[in-house]
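only geometry, no sequence info:
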């Protein structure tokens, strides 16, 4: 791949352009808002000048509702040898392209499983996709199916962005992201919405749990309305199952208020069931580098909110010869301090604890 055209210079489009430009591909940038394309170009993502001729690959990074029309327009003017989109839904755009009479042999639907709460070119990063799954949904069939050259261009894009290719059926992809991406966004927003009118004393009690649950509720509503409007059925199916669990859980909690010992026992069993099913589901979430979930020991350390503290604790762990597998920080409300949780292999926990104590760190049991 020598040349590429990125149509849509938001977070995903600009991030892909930055990755390609950084690896020697000449990238042309286009956007319905010329200022966004100029911003992306100023960041080093390419040039906002039109290509002189046909490019190798056109990457359409626009909202799902605009994918088909944008692709069709690029195909009509022969903008590229191959075309792909990076929208978060795949079945709808393909069906719309078919209805428009487009040549699907020159197209492949893709979806990089990466993102941030912020949007726009200023939020972009060349390493956004590193190590993340990038779904490819080639059109099946010997007649009109995705051409091998186009598939290879898509695979090259994934490699240049240092992502991990995953091949799926388009509709299976849409059902999957409804569960692992779209529904979590709505649930996070629903929980966060409870805080809007909550008493200030309750809000001041917010800890790491509510921060974790509501993190993605900071996402752009307009962007998510576009996504959810393109995949409403599968998301509604998952929410209906969650609604059934919620109804059962409400009944179980009400039963715990009952004067009847039998009803309280049934309520407790219902709560325990949903918690244990949650444990089982959480255990299936892939761990570090996509491997099977690992069990780590947590070494919790008090840390001051001042420059250099994180670097110092990581350096002290490195001097002890211990690899930090993961890390989380809990911020103390109203205090210039927090709690850093260092996840390590169980056999390393005792050594790390002793090494950090020797260097003056306060360890929390």
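Good, I have the coordinates. Note that the structure is predicted; figures quoted are calculated from it, not measured.

CA only for contacts and neighbour counts going forward, please
Fine.

show me where the stretch 1-150 of the chain has strands.
Using DSSP state E, counting those that start in this stretch, the strands of the stretch 1-150 of the chain run over 3-7, 26-30, 55-60, 80-85, 107-112, 133-137.

closest one to residue 278 among those strands?
Ranking those by distance to residue 278, with CA to CA as the measure, places strand 133-137 first at 23.9 Å.

list the buried residues for the closest one?
For strand 133-137, the buried set under the neighbour-count rule, 16 or more other CA atoms under 10 Å, comprises 133, 134, 135, 136, 137.

below is an additional structure, to be compared with the one above:
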């Protein structure tokens, strides 16, 4: 890779630019926010001058609902050979790009799974994406050259490519990133969460809560998956409530008061007998997570030679099949 165009100089886009510059790639920067662009240029992330010839790849660091319009505009002007984005959800941009008749043979959806402490170019780091998984969501239409360009981009940033279906990506992100964020924000409204005791034993916070606007767009764009996991969580919460209610004190207004003190030995024995089934249900609930088997690492057991036809989409289909079998892209030579 000789050159790249970074459209949007947020934390991730500028970090990609810094990593590419360190690898000797000529980087051009573009951003509608002139102040943000000036900051990225001052950080040494690249040049604000337009490229004299189309770069090898364009990276779109824009909100999810802006990916398709930006992609369409860039493709119409021939801004680059291949295109990718770094939005936090993938199904919405993919569907809108198809609806907008974008050239899907030259586009690969992407999501570097990094955790920047702050937003904006000033939070960017050359090593932000190093050793981090980078989700790629090629489709059957994805061309070989586009996929190879984006795989090289990921490698130059020091990240690990993970090929995954867009819908599967969004489901995983909803469960592991978006739902915990939503619950944290909801629970932070409680006065107990702001009490000094709430910080006892917890590691120092890495940063303040991020601005709600980007998170709102991500949650809205992935509403189906988030709602599905909220429903599953709601079921689990009601199961936990049902398991705990028998132990609630009578003064609390719920439960049978199994945990209250008794006056005679006979009554104490009776309470223990009555508590036994409820305690078993509670233990069974807590044991669910502990009993889940840990993921089994994939071990290489041999070498398989595959002939790939020189036709658009062949390499993308190969990598999709490899990922479906649980084989790491790093094991493909």
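Perfect, I can see it now. As the structure is a prediction and not an experimental result, all values here were calculated from the model.

got the buried residues of strand 133-137 of structure 1 as a markdown table, with distance to residue 178 of structure 1 columns?
Formatted as a markdown table, the buried residues of strand 133-137 of structure 1 follow (distance: CA to CA, whole Å):
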| residue | distance to residue 178 of structure 1 |
| --- | --- |
| 133 | 16 |
| 134 | 16 |
| 135 | 14 |
| 136 | 17 |
| 137 | 16 |
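
closest one to residue 20 of structure 1 out of the residues you listed, please.
Distance to residue 20 of structure 1 across the buried residues of strand 133-137 of structure 1 (CA to CA) is lowest for residue 134, with 15.3 Å.

ok, that closest one to residue 310 of structure 1 distance?
Distance, residue 134 of structure 1 to residue 310 of structure 1, using CA to CA, to the nearest Å: 32 Å.

not counting sequence-adjacent ones, nearest residue to the counterpart of residue 229 of structure 2 in structure 1?
Aligned by TM-score structural alignment, residue 229 of structure 2 pairs with residue 238 of structure 1. Take residue 238 of structure 1 and drop its neighbours on the chain: the residue closest to it by CA to CA, 6 or more residues apart in numbering is residue 179, 6.3 Å away.

corresponding residue for the one you found in structure 2?
In structure 2, residue 179 of structure 1 lands on residue 175 (TM-score structural alignment).

cool, and residue 227 of structure 1?
Taking TM-score structural alignment, residue 227 of structure 1 has residue 218 as its aligned residue in structure 2.

what helix or strand is that match on?
Residue 218 of structure 2 belongs to helix 212-221 when assigned by DSSP states H and E.

so for that helix, what gets flagged as buried?
Under the neighbour-count criterion of 16+ other CA under 10 Å, helix 212-221 of structure 2 has 215, 217, 218, 219, 221 buried.

swap in stretch 13-29 of structure 2?
13-22, 25-29.

next: stretch 265-285 of structure 1.
For stretch 265-285 of structure 1, by 16+ other CA under 10 Å, it's 266, 267, 268, 270, 271.

got the contact list for that stretch?
The contact list for stretch 265-285 of structure 1 (CA atoms under 8 Å, 6 or more residues apart in numbering) reads 245, 248, 249, 251, 252, 253, 254, 255, 256, 292, 293.

give the contact list for the aligned residue in structure 2 for the fourth one.
Which is residue 251 of structure 1. The pairwise alignment with structure 2 assigns residue 251 of structure 1 to residue 242, based on TM-score structural alignment. If you count contacts by CA under 8 Å, 6+ apart, residue 242 of structure 2 has none.

ok, residue 27 of structure 2 next?
Residue 27 of structure 2 makes contact with 3, 4, 5, 6, 17, 20, 21, 45, 46, 47, according to CA under 8 Å, 6+ apart.

from those, pick the one nearest residue 67 of structure 2.
Lowest distance from residue 67 of structure 2 to the contacts of residue 27 of structure 2 (CA to CA) belongs to residue 6, with 13.0 Å.

so who does residue 7 of structure 2 touch?
If you count contacts by CA under 8 Å, 6+ apart, residue 7 of structure 2 has them with 13, 29, 30, 31, 58, 59, 60, 61, 62.

now with 7 Å?
Residues counted as contacts of residue 7 of structure 2 (CA atoms under 7 Å, 6 or more residues apart in numbering) are 29, 30, 31, 59, 60, 61.

the equivalent of the fifth one over in structure 1: how many residues sit nearby?
Put plainly, it is residue 60 of structure 2. Applying TM-score structural alignment, one finds that residue 60 of structure 2 aligns to residue 60 in structure 1. By the measure other CA atoms under 10 Å, the count of residues near residue 60 of structure 1 is 29.

measure the nearest residue to residue 60 of structure 1 once chain neighbours are set aside to residue 275 of structure 1 for me?
Spatial nearest neighbour of residue 60 of structure 1, excluding adjacent residues (CA to CA, 6+ apart): residue 85 at 4.5 Å. Using CA to CA, we find residue 85 of structure 1 at a distance of 39 Å from residue 275 of structure 1.

likewise residue 74 of structure 1?
With distances taken as CA to CA, residue 74 of structure 1 is found 50 Å from residue 275 of structure 1.

now residue 27 of structure 1
Counting by CA to CA, the gap from residue 27 of structure 1 to residue 275 of structure 1 is 49 Å.

swap in residue 364 of structure 1?
On the measure of CA to CA, residue 364 of structure 1 and residue 275 of structure 1 end up 27 Å apart.

give me the angle between the helix or strand containing residue 241 of structure 2 and helix 212-221.
Using DSSP H and E, residue 241 of structure 2 maps to helix 223-244. With axes from the mean of the first three to the mean of the last three CA atoms, to 10 degrees defining the directions, helix 223-244 of structure 2 sits at 90 degrees from helix 212-221.
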